[in-house]
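Chemist: sequence plus the predicted model coming up.
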Amino acid sequence: MLALSLLLLLQAAPVPQPRDVRPELTAPAPETRDVLLRRQVARVALAQVRKQDDAWHPDQRDCAGLIRFAFRTAYKNVAPERLSTPLWRNDRGQPADFADAETLLQQSFTPLGRDEAARDSVRTGDILAFRQEHDSGPVFHLMLVVRPEDRAHAPARVVYHPGEKGAAVRTGLLQNLTTEAPLEWRPVPNNAGFLGFFRFKEWMP
C-alpha cells in the first residue's frame, strides 16, 4: 500500500481534462503502431482517473491490473491481431493473460535505468517500479508514465492504482513524486526501494 502522504500529494495534482489530454494523443508524430499504442495507453489510463471502466474487472483493480488493462485495451483498439496470443509472460516465460507486478517486471518489461537520464528518457507507456519490504514479504508497486510527445506542452505524469480494494486511480506529476514524496516513494537512485524505469519489451528498438 502507498503511504498516505504520497496519496495526498498526488491526489492534489489536477486531473487532466479531455482538452488537456488531446494534444498528447494528437501531437504530430510518425503514425507508427507504437506511437498509436502509446497514445491509446495514455487515453485509457487517464480515463480511469475520472471513472473506472466497467470492462476492467473489479478483482483485477490494482497497480499491475491498471497496466494490463490499459495495454490490452490499447492493443484491442490499434492492433487487435496482436491479441491472438497473450501480451504477457508468466514466471516460466510462457505467454499468459495474467501476470502480477513482479512477473510483469521480470518477464515483459526491460529496465531503462534508475538515474536522471533514465527519468528524462521515459515515454508514455513506460513504468516506474518500487519494492517495499513488509513482514509478509516484498510488495511491488507500479506506476504508469504519461508524457506528451511535445514535451513543451505539459510535464510528465504518473497514473496508478494504490492497490486497496475500491480505491480510485490517481495521477500526479512525475517531478512532484521525485522531489516531494516520502523517500521510499521517490524515483531517485538513493532510494533503495526504487527499482527503476521500465519499458515494454516489444517497444524496444
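Modeler: Great, that's in hand. Note that the coordinates shown come from a computational prediction; the quantities given were computed from them, not determined experimentally.

Chemist: going by C-alpha atoms from here, please, whenever you check contacts or count neighbours.
Modeler: Noted.

Chemist: any idea how far residue 157 is from residue 90?
Modeler: Using CA to CA, to the nearest Å, residue 157 is found at 28 Å from residue 90.

Chemist: which one's more surrounded, the two?
Modeler: residue 157 (24 against 17; other CA atoms under 10 Å).

Chemist: please tell me how far the residue nearest the centre of the chain sits from residue 85.
Modeler: Nearest residue to the geometric centre of the chain (CA atoms, centre = their mean): residue 144, 1.4 Å. Shown here: residue 144 relative to residue 85, a distance of 23 Å by CA to CA.

Chemist: again with residue 124
Modeler: Distance from residue 124 to residue 85, counting by CA to CA: 23 Å.

Chemist: of the two, which one has the most company?
Modeler: A count of neighbours by other CA under 10 Å puts residue 124 above the other of residue 124 and residue 85, at 23 against 10.

Chemist: name the residues of the longest strand seen in the chain that are buried.
Modeler: Scanning the chain for the longest strand, with DSSP state E as the assignment, gives strand 137-146. Neighbour-count burial for strand 137-146 flags 140-146 (criterion: 16 or more other CA atoms under 10 Å).

Chemist: pull the distance from it to the chain's centre.
Modeler: 8 Å (CA atoms, centre = their mean, to the nearest Å).

Chemist: one more to weigh against that first structure:
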Amino acid sequence: MRAVSCEPTTRIVIADGRAHRVGLLRRIIGAAPSPEGLTATGTNAGRVSFLAEPDGATAILYRAPVGGGATLLQIKSSSQSWLLPLHSTRTWSDHVGDGLPDALRLHDADDRLRFRHWFTTVADRAAAMPDADLPREITDCSALLRYSYRIALMNHGDRWYKQFQPGSMPVLPSVTQWNYPNTPLGAGLFRVVPVHAAIPQASDFAEYADAKTLYSRNSFRVSRDIRAAKPGDLLFFHQLGPEQQYHSMIVTGDGAEWVVYHTGPDGSGAVHSHGEMRRARITDLLQHPDFRWRPTPGNPNFLGVFRWNLLRED
C-alpha cells in the first residue's frame, strides 16, 4: 500500500511565469513528507518547489515557463515517486495596461534583484572600458540601456562566460523566470508602438528603441525626487530645442549614488565627436553647472526617476 497519495490539482497552467499549485501530497495516516525530503526531476524540474500546508499536506508548486508547452514532472521522496503531466498555455494578458505581457514581468523579488544587479554591473563595466574596447553597438544613451537590459536577461552559464577573460565578469545568479531570447517575443524586447489594446502583440515589440520610446513605452515614473532612485532605475531628461532630444542615465552603486551614461555623438562643433561613456556621482550631478542636467523637481528638463515595466511589483 502506498503511504502517500499525490492529488493533482490541475493539468493546465497559465504560462505567466508565476508559481502555480499543481498537486498535493497527503499521507494516508499521519503527515505528508516534508518539503525538505522531496525532489523533482524532468526537463523543468528547476521550476518546482514544495510548500508545507497547515493541514499537514505538502503542496507542489510549478513556475510555468513563459513560452508554454508540455512537461512531465517526477516527484520523489525517499520511498515513493509520482508523475505529474502538465501543459502550460501561453498568455498575452496585461493586467497593468502598460503594454507589457504579464508573463514577462519579473514576479519574484529575487529575480527583480538579479536583474538590477546584472543591469548595473554591465553598465558600470561599460563605463570602465577604454573607448576602443566598448561594444560597437553602444553609440548613445539609449544604446547603453538596450545593451545592458538585454545582457541582464540572458542565461549567464559557463558557455556565456567563455567569451570573456577569466575574472573580467563577476559571477552573479541569472534571472530564473525567463531568459533572452527564449520568450514569445524572441529578440523583440522593447515596445515600440503605443498601447492600442488590452492584449499586446508580438508585432508591438522590436530590438531597437530610442530614448523617447524607452521612456514613454517601456518604463514608468517612480518620482521626480532623486532620493527615490534605486540601483537599476533610470533618469530621463528632455532637452528642449530644435532637436527635442531625450537623454537617459542609469543609476548604479550599492547606495544608488552614481549614474552611468553615454553622451552620444556631438556634431555641433568644428570636430565631430562620437561621444563617450561617463560615470558621475549624483551629488555632483545635482551641482552641474548647466541647470538643465540637474535631477531636481525644479528643473523642467528633468522628467524624473523611472523604472522598467518588467520590474513592476505584483
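Modeler: Nice, thanks for sending it over. The shown structure was predicted, so the numbers you read here are calculated from the model rather than taken from an experiment.

Chemist: hmm, back to that, list the buried ones in the following helix or strand past the longest strand of the first structure?
Modeler: Using DSSP states H and E, the helix or strand that follows strand 137-146 of the first structure in sequence is strand 157-160. For strand 157-160 of the first structure, the neighbour count (16+ other CA under 10 Å) marks 157-160 as buried.

Chemist: what's the answer for stretch 61-78 of the first structure, then?
Modeler: So, applying 16+ other CA under 10 Å, buried residues of stretch 61-78 of the first structure: 61-75, 78.

Chemist: and stretch 227-238 of the second structure, end to end?
Modeler: 20 Å.

Chemist: now which residue in the second structure aligns to residue 138 of the first structure?
Modeler: If you follow residue 138 of the first structure across to the second structure using TM-score structural alignment, you land on residue 244.

Chemist: list the contacts of residue 81 of the first structure.
Modeler: Counting by CA atoms under 8 Å, 6 or more residues apart in numbering, residue 81 of the first structure makes contact with nothing.

Chemist: how about it, what's its partner in the second structure?
Modeler: Under the alignment defined by TM-score structural alignment, residue 81 of the first structure is paired with residue 179 of the second structure.

Chemist: show me what contacts the residue nearest to residue 130 of the first structure when sequence neighbours are not counted?
Modeler: Closest residue to residue 130 of the first structure apart from its sequence neighbours, by CA to CA, 6 or more residues apart in numbering: residue 194 at 4.5 Å. Applying CA under 8 Å, 6+ apart, we find residue 194 of the first structure in contact with 114, 129-131, 184-188.

Chemist: kindly report the same for residue 254 of the second structure.
Modeler: residue 231.

Chemist: over to residue 77 of the first structure?
Modeler: Counted by CA under 8 Å, 6+ apart, residue 77 of the first structure has contacts residue 40.

Chemist: hang on, it in a strand?
Modeler: No. Using DSSP: H, G, I helix; E, B strand; the rest coil, the assignment for residue 77 of the first structure is helix, not a strand.

Chemist: my guess is residue 175 of the second structure meets residue 115, correct?
Modeler: Yes. Between residue 175 of the second structure and residue 115 a contact is recorded at 6.2 Å, counting by CA atoms under 8 Å.

Chemist: list residues touching both of those two?
Modeler: By CA under 8 Å, 6+ apart, the residues touching both residue 175 of the second structure and residue 115 are 152-153.

Chemist: more neighbours: which of those two?
Modeler: residue 115 (26 against 23).

Chemist: just give me the match in the first structure for the more buried one.
Modeler: In the first structure, residue 115 of the second structure lands on residue 37 (TM-score structural alignment).

Chemist: now do the SS call for its match.
Modeler: helix.

Chemist: not counting its neighbours along the chain, what's nearest it?
Modeler: Per CA to CA, 6+ apart, closest to residue 37 of the first structure is residue 74, 5.7 Å.

Chemist: I am finished for the moment; much appreciated.
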